[in-house]
Structure formats: structure tokens, C-alpha cells
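Novice: Attaching a predicted model along with its sequence, questions to come.
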Amino acid sequence: MSGASGATADPSAAADALRERVGGAAFDVALVLGSGLGGLVDGVDDRVEVPFGELPGFPASGVAGHAGRYVAGTLEGKRVLVQAGRFHLYEGLPLEVVCAPVRVAALLGVEVLVLTNAAGGLDRRHGPGSLVMLDDHISLMWRSPLAGAVHEGEERFPDMSAPYDRELQAHAEAAALHLGIPLARGTYAAMSGPSYETSAEIRMLGRMGADVVGMSTVPEVITARARGMRCLGISIVTNWATGIATAPHRHEEVLEQGRRAGATLERLLRRLLKEMPPGAYRKRV
């Protein structure tokens, strides 16, 4: 399928090409790193890096703060596939492309998907720099990544009563407790962007039960759940939402706050990997 940008999505071809580059060893987990959060890749041992643009149907990442590459290797004793950067609807890409990395990970046998993002904060208890583990989400993107033909290996009508895995959440809370890192829980609202939300939209989202708001993650989680993958989502609150913030939003400030808080999130993710039983979520392909 092609979109306005001319990009196409062929997850099978991309998965085959990536497997040739990184080897066929099974992965324990895939990590998706959001805006300004790419520092974790420096700690990956025996890493192999593959830019998105070198895979069939994958455009190069065009968003500041998103490196746009896969990094495969070992982190804290676990075999990891790190997705440093992601695609967004606001880039003019079709959802087939936005969610292609999830389908590629699934085709490589990944069963656990840990997604991070930068988000605006609505809950006054959790300001910039806070970490919020996602319990649920609200999609206001008005489009589903599952619309159209059913991909092989995906459910037509996946259950979304618990999109974020309770066992993985327990591991994350144990990791946060061990490190003394505050970890809130909340609901993520997904907007298509790229403009930041208006004050009226934020008031609406607050009444709907949202705690954080951003422009990603939900299409990926929906796709992953359709494939039976287990998901964990964690937001870094990089700014107060419109109407709570006292100054206009700037993407550069979001990236800077993401980098500052990213070090804390990286510590949490490392400990999370230690908390996960070795090989417990590994699938043979």
C-alpha cells in the first residue's frame, strides 16, 4: 500500500532483509524509543545497526529526535531489537507504514513490545520529567491500522480490554521500586498532530480521562495486539499540556526534556530487562 508520501509497506520483505543483517537468533523483547530517547542504544552489546531507509518499503525517519534505525544486540543479558525512532501519521505516511515496524518485529518472532514516547501532561500531580506507565489509551486519530485486508497472523477483531500487559507492568513496577524511581499510571490520548493541542481539546481530553497526550504509540499497540504481542507503554512527560502550560510549545524543548528524563527511563528499562525471566518471552522462528 502506498501513501501520499509515496512510501510503501512490505513487512515480509523488510523482515527478511533485517534478518539477513542481524542474524536469526530469537529476540526476548523489542524496544521502541520515542523523541529524544535514543541514548539507550549506546549500551547495547554486540550491536548491529540498520537504518530504516535501507529496508524495503521503509522511508528514512524525517523527525528531529528520531534516529530512524534498528539496533539488534544484547542488553542486560537479553536479546533485544531496539527501534530507535518511529514513523508518524503527521509525516503524511499511511498507517501501513507507521505500523510496519511492529509487523516486522512480529515476523522476527518478538512477543514483547515495550514502547516509550514523549507526552504532554494533563495530571497536575505528574509534571515534566515524570514517568507514566500506560494503563489504557484513547485514540482520537480517527483511523485504525487494522482497516482493510487482514494481514496474515492478525485477528480481525482483537480484544482491547487490556491493551497493556499486567505481568509486564508488574515487572516495571518492581524495577521502579528497586531503583527508587517514581512511576505513575495513567491513560494516554493519541492525537494525529503535528500541531499541538488547543486548550479546548485538552479540556475535552481531561474530561474523557486522559492523563497524558501524544502523537504516537496507539496504532502500534493496536497492531501488536492484533498479532497477539504483549505490550508495555511508558510516557515521559516532557511538557505541560496546552492551557496548563504557561508558554507556547516548542519541539526543541520537548526533545531537551526527553533527553534529561531519558536517563531515568533508560535506568528503568535496563532494570526491567533484568526483572524479566531469561527466555520466558522468546519465540522460535
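Specialist: Right, received. Where do you want to start?
Novice: okay, CA-based contacts and neighbour counts for the rest of this
Specialist: Will do.
Novice: Just give me the longest helix of this structure.
Specialist: The longest helix of the chain (DSSP state H) is helix 251-275.
Novice: And it, what does it pack against?
Specialist: In terms of contacts (3 or more Cα pairs under 8 Å, 6 or more residues apart in numbering; DSSP states H and E), helix 251-275 is packed against helix 166-179, strand 230-240.
Novice: Please identify the deepest-packed of those.
Specialist: strand 230-240 (a mean of 26; mean count of other Cα atoms under 10 Å).
Novice: how far is that one from where the chain is centred?
Specialist: 8 Å (Cα atoms, centre = their mean, to the nearest Å).
Novice: Please compare the first structure with the one that follows:
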Amino acid sequence: MSGIIQQIKEAADYIRQFAAQVPETGIILGSGLGNLVNDIDDRKEIPYGNIPHFPVATVEGHHGKLIVGTIKGRPVVAMAGRFHYYEGFSMQQVTFPVRVMKELGVSTLLVSNAAGGMNAAFNVGDLMIITDHINLQPEHPLRGKNESSFGPRFPDMSEPYAKTLVAKAKEIAAAHNIPVHTGVYVGVQGPTFETRAEYKFMHIIGGDAVGMSTVPEVIVAAHAGLKVFAMSVITDLGIREEENTITHEEVLEAANAAEPKLTLIFRELIAQL
């Protein structure tokens, strides 16, 4: 048994001690978007540092714990805090939790993030359902020898975000009078926010929002055969010409303000899976 397979099994075996049921849905919560964990019933919280082979998050707004329990009666496993390439983790470390979720029995992955808006129709606090992405990160999570038990050497990426889940989420949003956009997410390395020229470039090539996460996890989820739904909270605008200095504190503030709407959509979507 290869080393990575052994590590995944050891992490999953440890988590199973806390899970009353096999989780159907995995959730990754982005910056300032961790309060969905309060909707998890019968929850058990596991600090990342206690889980064999798990990295430990270092970014403000990321709590650094795994939660198992149920939402609307459906068993879930949720990451309150994710890992980023810019923190110094390898792409394999960044995506390790997705592999562990698959090993636990997860078949659907829900992902949230805070992102900068590049579409002129967007405003701070808007929600964007991700329908596709552009990967501008400098390392690929599937680089290296392929483990065939994980997935194919050349995984198809024609539909990384499940159209059925996008349609359901749009119905949920409409039923609750929550305006949502759809668009393309551009994944970059960070940790710097983008220059004006970079925002313009990424918009020209087809991006509607940009952020420093999500794409690696989605690639590995697609490789593993998981269905994925992802949503961005637009926390700043980079496409406007006026003065636009961005701070992490402002990003967290905007994410916190929009979070109840995102949480409602995630909660109702899980109930319909």
C-alpha cells in the first residue's frame, strides 16, 4: 500500500470514531463563511491537529476544525477552514481532506469561498454560483504518478460543477428571493490581492470572480468522481476604475454579511440531495 493511501485511511479511520453515520456530503467553508457549522446537529468537532496527517490552517477567518454531524437529517462532514497553496502547503496537502472525505463515503462536495468580482454587474455582498473555472495556480494537484484507485490519469473536466446541483441551487435561491449570479471563477496562487492590470487580464480571458482557493479541491474531487457545487461571496471589486484598496479585514466583513444567504442555500441544497 502506497504511503498516501495509508495516510488517507489512517485519517479516515480516526474521523470515523466521531461520525455516527457515513457522511454523504462534504463541505469546505471559506474565509468568513464558517458559521454553517452552527446548523450541524449532533456535531462533533475535531481540531485538525488531532487528525493523523492533516495540515493545520493558519489564516484568519479559518477555524481549523473538522465537524461531523447532520444537516436536515443528512450526514455531513465539514471543514471549518481550508488550506491554501500560498501558506506553503503542497497541492497534495491542500487537497488531502478531499481524498479523506471520499474515503469516508462522501459522494457530493459543497465548496464556498470569498472572491474578488470582475464582472461589472457584481456588487460587494453578491453571491455567484460557480459554473466553471480557469486554473492559473502554478502547481497542479494531480502532478506526479497517478494512483489509479483514486481516478484516471487524465480526468475529464468538461463539467467540474454539476449542472443538476447548479439548477437546484438556483431554484432554492429564487424560492427565497435571494439574487444569485452564475459565472467563472479564476484560481490564483496569492497571497497578494490582484493588481488592476491582473483583474483586467483575468476578466478578458473569461473570469467573473477571482480567488486563492477552490480550484485544487474541485480538480481532486472531479478526479475522485465526486459531484461538486461551489459558490463565491463577492467580497471586493477589482474591475472598477475608482480607488479600490483591499484588506483581508474588509473581505471577512463582506463575507460575514453575505453568509446567511449562502448558508440557507447550502442547507436547503443538502436537504434535497
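Specialist: Received, thanks. All figures in this text were calculated on a predicted structure; none of them were measured in a lab.
Novice: picking that back up, closest to Ala189 of the first structure out of the helices and strands packed on helix 251-275 of the first structure?
Specialist: Closest to Ala189 of the first structure of those is strand 230-240 (Cα to Cα; 11.1 Å).
Novice: what's the mean distance for that closest one versus the second structure?
Specialist: Here the mean offset of strand 230-240 of the first structure against the second structure after fitting is 0.5 Å, by mean Cα distance after the TM-score superposition for the first structure.
Novice: returning to what we had before: looking at the helices and strands packed on helix 251-275 of the first structure, which is closest to Met191 of the first structure?
Specialist: Among these, the nearest to Met191 of the first structure by Cα to Cα is strand 230-240 (14.6 Å).
Novice: residues in the second structure matched by that closest one, start to end?
Specialist: Under TM-score structural alignment, the counterpart of strand 230-240 of the first structure in the second structure spans residues 227-237.
Novice: middle-most residue in the first structure, spatially?
Specialist: Central residue check for the first structure by Cα atoms, centre = their mean: the C-alpha nearest the mean position is that of Leu115, 3.0 Å away.
Novice: can you tell me the helix or strand for that one?
Specialist: strand 112-121 (DSSP states H and E).
Novice: and that strand, what does it pack onto?
Specialist: strand 29-33, strand 212-214, strand 230-240.
Novice: okay, the angle between that strand and helix 166-179?
Specialist: Per axes from the mean of the first three to the mean of the last three Cα atoms, to 10 degrees, the angle that strand 112-121 of the first structure makes with helix 166-179 is 70 degrees.
Novice: Tell me which residues are up against the helix or strand just after strand 112-121 of the first structure.
Specialist: In the C-terminal direction, the helix or strand that comes right after strand 112-121 of the first structure (DSSP H and E) is strand 131-139. Residues from elsewhere that reach strand 131-139 of the first structure (Cα atoms under 8 Å, 6 or more residues apart in numbering): 162-164, 169, 182-191, 210, 218, 232-237, 265.
Novice: Strand 131-139 of the first structure vs the second structure - mean distance after superposition?
Specialist: Mean deviation of strand 131-139 of the first structure relative to the second structure after superposition (mean Cα distance after the TM-score superposition for the first structure): 0.5 Å.
Novice: Pull up the aligned stretch in the second structure for that strand.
Specialist: So in the second structure, the equivalent range for strand 131-139 of the first structure is 127-135, judged by TM-score structural alignment.
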